[in-house]
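Visitor: Sequence and computational prediction follow.
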Amino acid sequence: MDRPADFKVEDTAAGRVALLTGDWTAGSLGRAADQLAEYLDGAPAGVLDLTGVHRLDTAGAYALVRATGGALKAAELRARPETKRLIDLVARAAQTKKPPPAPRRGFEDMLVRIGRGVINLGADAVGTLAFGGHLLAVTGRNLINPARIRWAACISLAERAGLDALPIVATTAFFIGAVVGLLGANMLRQFGAQVFAVELIGIAVMREFNIIITAVLLAGRSASSFAAEIGSMKMNQEIDAMRVLGVDPFEALVFPRFFALLLTIPLLTFVATLAGLFGGLLVTWSVLDLGPAFFLQRIIDNVGATHFWIGLSKAPVMAMAIAGIGCRQGMEVGGDVESLGRRVTAAVVHAIFAIILIDAVFALIYMELDI
């Protein structure tokens, strides 16, 4: 049964004595500590007698330290040894203060952030090389022994990353082709050369926009999906369980996604080309009154299939970049949801940046080759 905390103060020949009784615990303190502080405010006690205290916990010890204040050190403490140790421990903890924050220096902070950024960039580059080497080794093993390929996972992922993306890719490419045709018709009409809008549409759609639109949409759909799926498995320690069972996560998770995108992105690029040309055809037909037969004939005669093959040649590189970035970011997820969100965001941003960079590199190469 709990005994409420209580005390009494006696004036003796040896000085003022504070006699504490009852249970000085969290549930029994009441206002005893506040009343003790009021009594000792004017004339501190020379002796604190805790021999009558039945139970004492950290809450009671802290209340006692706060009530007596500096008088606790000056007074004679009568208590059991374990009680003294508890009060000393709580008193030291109560006096602990956080160290003052170091003064911030703007230039120094800038240098520290730059240094950390350089270190993180180097570590990221090393991790990318290690990831690429591991994926290359797994790809070589699967090509040597195709029976190791998980065909069911590859086909399922190809359907999700490829066939399910057909509507959005076709719709986006259609409107891009229509916009290019509309802008070309309005600009070239000023010079009486509106017929060349057909060539503008053909070259822009077949050489650049078909693969760019497809890759950007796959970066938003597939790269984020790959990072989220593998990252959630990493959080749930499923990847660690695979390694314990002797299953290579790259062979079970990364390679099927890599293969699925490599398989489907040429098909999506072809569909985007047809949709973009169809959008440009409708615009030239309605705005410039150039019929479909005329449009297609000028595409065949003046544009040709070379630009289409140039655009399609970028597809495998784009697929490798998108799948590799998405899977690598998923493998880097930590154990918390915040890390998962950061990695999914990084997967999309890095993939789009890689797409633009790859397209620029291809443009420079083909310009040097005069193609």
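Guide: Okay, I see it. Numbers count the residues shown, from 1 in each chain.

Visitor: only C-alpha atoms for contact and neighbour calcs from this point on.
Guide: Noted.

Visitor: Thought Phe255 was touching Ala153, still the case?
Guide: No - the criterion here is CA atoms under 8 Å, and Ala153 misses it with Phe255 at 9.7 Å.

Visitor: and the two? which has more neighbours close in?
Guide: Using other CA atoms under 10 Å, the more surrounded residue of Ala153 and Phe255 is Phe255, with 23 against 17.

Visitor: Would you mind listing the residues in contact with that one?
Guide: Contacts for Phe255 (CA atoms under 8 Å, 6 or more residues apart in numbering) come out as 135, 138-139.

Visitor: Between those, which sits nearest Met331?
Guide: Comparing those against Met331 with CA to CA picks out Leu135 as the nearest, at 12.5 Å.

Visitor: What about the closest one, how many residues nearby?
Guide: Leu135 has 18 nearby residues by other CA under 10 Å.

Visitor: ok, which stretches of the stretch 251-371 of the chain are helices?
Guide: Ranges of helices within the stretch 251-371 of the chain are 255-287, 292-298, 306-313, 315-331, 337-368, based on DSSP state H, counting those that start in this stretch.

Visitor: out of the ones you listed, deepest packed?
Guide: Highest mean neighbour count of those: helix 315-331, a mean of 25 (counted as mean count of other CA atoms under 10 Å).

Visitor: Of all the helix elements in the protein, which one is longest?
Guide: Assignment by DSSP state H gives helix 106-144 as the longest helix of the chain.

Visitor: Put this next to the previous one:
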Amino acid sequence: MNPEDPELRREGNVVHLRGHWTATRLKRIEGRLASRTLPASTSLTLELSGIAKLDTAGAWLIQRLLADRRGSGQEIGTRGASEHVAAMLELVAAQADPRSAPTARKLPGILEKIGRESVSVLNIGYEFLSFVGEGSLTTLRAFAVPRRLRPRMLLKTIEQAGVNALPIIGLLSFLIGVVIAYQSAVFLRQYGANVFLADLVGISMARELAPLMTAIIVAGRTGSAFAAQIGTMMVTDEVDAIRAMGIRPLEVLVTPKMLGLIIALPLLTLFADAMGVLGGMVIGRTVLDISAAAFLDRLAQAVSVSSYLVGLAKAPIFAAVIAAVGCYQGFKVRGSAESVGQRTTMSVVQSIFIVIVLDALFSVLFNRLGI
């Protein structure tokens, strides 16, 4: 027998281990170790002084033997290990036994899934409300000291969220007005009610479509930008640096964005109203032969001031929601650029969802109030 081959020899309650217990020589000894019946006495000792070489594979095999015997209730220990052997055994013992890995858990049932999702949604709602409350208090404290409003950042937000959004808002609102007018013109012409085109376009744009479509566009354009900017700062530890300087991150990153969007969105809504009416006027002139003067005269009669105010009243609330969701998702970014993308997407989806829900609630409320 080759003296380098691993050997397992029993003398009473002592088992002598000899040779090279390495990965290249363990194939034979592992089979004999599994089939060999060791003494069933209450005490057993492994004599390790004969081990000339030991690597992690051999150490794991010895540790597996110890674990199996102890698991069956037998008292077993080691002796005579050299410094190298003892260190290798200690290293392997510190690692988890792969055989002790938990078995696959039974998949949760439908009720458990519903419960878990409900709890998760409630936790997210609680965190979001806490963020909104803290942001509101920070904004109120900033009003007490005007320099904390950071006018330059506020104006920059108005420029980015408002002025730079005018082309896309104007184009889409004009096209929406064109679509509404063109679809309505076919039916109005059948009943000789061409002039009522101004009623349809004006009321639908002023009360519903202009504030809603503007908010959706801003959510996708500006809300996502808020989330991406703050998220990137979270990844690069810039937010921690702001805290280290003794400055509240919400005061610097949230208050100017929220106030700027609250100012910009109503103005964008008014612009969307005008562009939508212009689109309807173009179709009225080209399809129904309604002059611009007649269209505007009927528009002034059909669309009351309250209709414009209803649309404008929604805009600041939509703006606050979009800014809050975007900033909240930005602060939730953790660890990597992938998280930035995920949170940016979530900010857009959640903002649009909340805006549509709020618009539906406003419609019910205004109907009940007779507005």
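Guide: All right, it came through fine. This one's a predicted model, so the numbers in the text were calculated from it and none came from an experiment.

Visitor: what's the average distance of stretch 339-350 of structure 2 to structure 1?
Guide: After superposition onto structure 1, the mean distance of stretch 339-350 of structure 2 to its aligned counterpart is 2.6 Å, using mean CA distance after the TM-score superposition for structure 1.

Visitor: Check the offset of that stretch from the chain's centre.
Guide: 5 Å (CA atoms, centre = their mean, to the nearest Å).

Visitor: Now tell me what touches it from outside.
Guide: By CA under 8 Å, 6+ apart, stretch 339-350 of structure 2 touches 219-220, 223-225, 227-228, 231-232, 325-326, 329-330, 332-334.

Visitor: Same question for stretch 199-211 of structure 1.
Guide: Defining contact as CA under 8 Å, 6+ apart, one finds that stretch 199-211 of structure 1 is touched by 173, 176-177, 180-181, 184, 269-270, 272-273, 276-277, 280, 298-299, 302-303, 307-312, 314-315.

Visitor: What is the burial count for Leu175 of structure 2?
Guide: Leu175 of structure 2: 16 neighbours (other CA under 10 Å).

Visitor: could you list every residue that touches the nearest residue to it once chain neighbours are set aside?
Guide: Among residues not flanking Leu175 of structure 2 along the chain, Gly279 sits closest, at 6.4 Å (CA to CA, 6 or more residues apart in numbering). Going by CA under 8 Å, 6+ apart, Gly279 of structure 2 touches 173-178, 181.

Visitor: Now do Gly279 of structure 2 against Asn194 of structure 2, distance only.
Guide: 15 Å (CA to CA, to the nearest Å).

Visitor: Arg32 of structure 2 too?
Guide: 98 Å.

Visitor: Would you mind telling me which of the two has the busier surroundings?
Guide: More neighbours surround Asn194 than the other of Arg32 of structure 2 and Asn194, with 20 against 13 (other CA under 10 Å).

Visitor: pretty sure the more buried one is touching Val287, no?
Guide: No - if you go by CA under 8 Å, Asn194 of structure 2 and Val287 don't touch, sitting 9.7 Å apart.

Visitor: Pull up the overlap in contacts between the two.
Guide: Common neighbours of Asn194 of structure 2 and Val287 (CA under 8 Å, 6+ apart) are Ala185.

Visitor: Please name the residues that touch the spatially closest residue to Ala264 of structure 2 that is not a sequence neighbour.
Guide: With sequence-adjacent residues excluded and distances taken as CA to CA, 6+ apart, Ala264 of structure 2 is closest to Gly162, at 5.0 Å. Neighbour list for Gly162 of structure 2: 261, 264-265, 267-268 [criterion: CA under 8 Å, 6+ apart].

Visitor: Looking at those residues, which is nearest Arg147 of structure 2?
Guide: Leu261 (18.7 Å).

Visitor: ok, the closest residue to that closest one other than its chain neighbours - contacts?
Guide: Spatially, and ignoring its direct neighbours in sequence, Leu261 of structure 2 is nearest to Ala319 (5.6 Å; CA to CA, 6+ apart). If you count contacts by CA under 8 Å, 6+ apart, Ala319 of structure 2 has them with 215, 258, 261-262, 265.

Visitor: which of those sit farthest apart?
Guide: Ala215 and Met258 (13.7 Å).

Visitor: Arg9 of structure 2: what secondary structure?
Guide: strand (DSSP: H, G, I helix; E, B strand; the rest coil).

Visitor: Report the separation between it and Phe271 of structure 2.
Guide: According to CA to CA, Arg9 of structure 2 stands 92 Å off from Phe271 of structure 2.

Visitor: what do you get for Ser136 of structure 2?
Guide: Separation of Ser136 of structure 2 from Phe271 of structure 2 (CA to CA): 28 Å.

Visitor: could you check the distance from the residue mapped onto Pro266 of structure 2 from structure 1 over to Val317 of structure 1?
Guide: Residue correspondence to structure 1 (TM-score structural alignment): Pro266 of structure 2 is matched to Pro266. Counting by CA to CA, the gap from Pro266 of structure 1 to Val317 of structure 1 is 11 Å.

Visitor: Please apply the same query to Leu268 of structure 1.
Guide: To Val317 of structure 1, Leu268 of structure 1 is 14 Å away according to CA to CA.

Visitor: which outside residues touch the lengthiest strand in structure 2?
Guide: When structure 2 is parsed with DSSP state E, its longest strand is strand 43-54. Contact partners of strand 43-54 of structure 2, identified using CA under 8 Å, 6+ apart, comprise 13-22, 74-82, 85, 88.

Visitor: Moving C-terminal from that strand, which element do we reach first?
Guide: helix 56-71 (DSSP states H and E).

Visitor: other SSEs contacting that following helix?
Guide: Where contact means 3 or more CA pairs under 8 Å, 6 or more residues apart in numbering; DSSP states H and E, helix 56-71 of structure 2 is packed against strand 14-21, strand 75-79, helix 83-93.
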